[in-house]
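**Student:** Here is my input, please return the structure:
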Amino acid sequence: MARITAADSMEAGSRRATAGSGRRSSGLLLNATSAQGGETRVLCEALRKLTAVTRAISSNLRNVNENLERILLDKEDIEELEKMLNALKVQ
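**Tutor:** Next up, the predicted model:
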C-alpha cells in the first residue's frame, strides 16, 4: 500500500477545490499552519500584499494618464513646429 504524505494530501485538496473551474489554487490556505496563525493571518498578509501592489499599479496608471494628457495638449504645438521645420527644409 502506498504511503500518503501531507504534501500529497494538500495537492489532492487543491485539485478538488479547483475541479471543473479550469484553474489551479495557489494553495495559500492549504499551507496555513497554526504556527503562522492559521488561515486568518495568512489571508491578512495576502490582503496586505495585494493592497500594496494595487496602490503601486494605480499610481503608475495615474502617471501614464498624466503623461498622455500632456502629450495630447502639446500635439497641436508639435504639429505646427513640424510644419515650420518642413517649410524651412523646402527653402
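**Student:** CA atoms for contacts and neighbours, from now on please.
**Tutor:** OK.
**Student:** can you pull out the helices in this structure?
**Tutor:** Per DSSP state H, the chain carries helices over the ranges 6-17, 38-90.
**Student:** Now that we have these, can you turn them into JSON lines and tack on mean neighbour count?
**Tutor:** Below are the helices of the chain laid out as JSON lines (neighbours: other Cα atoms under 10 Å):
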{"stretch": "helix 6-17", "mean neighbour count": "13"}
{"stretch": "helix 38-90", "mean neighbour count": "12"}
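**Student:** What residues does S59 make contact with?
**Tutor:** If a contact means Cα atoms under 8 Å, 6 or more residues apart in numbering, then S59 has no contacts.
**Student:** compare with the first, here's sequence two:
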Amino acid sequence: MKKKEFKKLYGELNKTEKERASEEVEIFLETMKQAFSKYPKIVFRNFGTFEVKETKPREVFDPRRNGEIIKTKPRKFVKLKISKNLEEKLNNK
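**Tutor:** Here you go, the predicted structure:
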C-alpha cells in the first residue's frame, strides 16, 4: 500500500474529506519523525513497538572495484515489533 492509498483509506474509515485526511496523515508522519529523533523507542499498546536500531560498521566487497574491500558506515533504521494482540488478529483472518 502506498501513502496515497493509505490517505484514501484513512479518509474513508474516519469519514473525513480527502484534504483533511491527507493533512492528518502528514501530521502523524511528521510527529513520528520528530519523536524518533528524540526517543529511540515508541510503544503503541496493542499495536507494537517501533525502535531505532543501528547497523555496525563492517567490511564488504565492492563488485565495481574488482572485489576491493571497503568499510561501510553505521546507519540507523526503524524496526517494528508487533504486539501479540495484533499478531493474533492478523493470523486469525
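**Student:** quick one: TM-score?
**Tutor:** Once superposed, the chains reach a TM-score of 0.26 (TM-score structural alignment, normalised by the length of structure 1), with 30 aligned residues with a Cα RMSD of 3.5 Å.
**Student:** what packs against the helix or strand Q34 of structure 2 falls within?
**Tutor:** Element membership for Q34 of structure 2, per DSSP states H and E: helix 18-38. On a contact count with 3 or more Cα pairs under 8 Å, 6 or more residues apart in numbering; DSSP states H and E, helix 18-38 of structure 2 meets helix 3-14.
**Student:** Just the residues contacting the helix it packs on, thanks.
**Tutor:** Contacts of helix 3-14 of structure 2 (Cα under 8 Å, 6+ apart): 17-18, 20-22, 25.
**Student:** Pull out the buried positions in that helix.
**Tutor:** 7-8, 10-11 (16 or more other Cα atoms under 10 Å).
**Student:** With distance to L86 of structure 2 as added columns, please give those residues in JSON lines.
**Tutor:** Shown next, in JSON lines, are the buried residues of helix 3-14 of structure 2 (distance: Cα to Cα, whole Å):
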{"residue": "K7", "distance to L86 of structure 2": "21"}
{"residue": "K8", "distance to L86 of structure 2": "22"}
{"residue": "Y10", "distance to L86 of structure 2": "19"}
{"residue": "G11", "distance to L86 of structure 2": "22"}
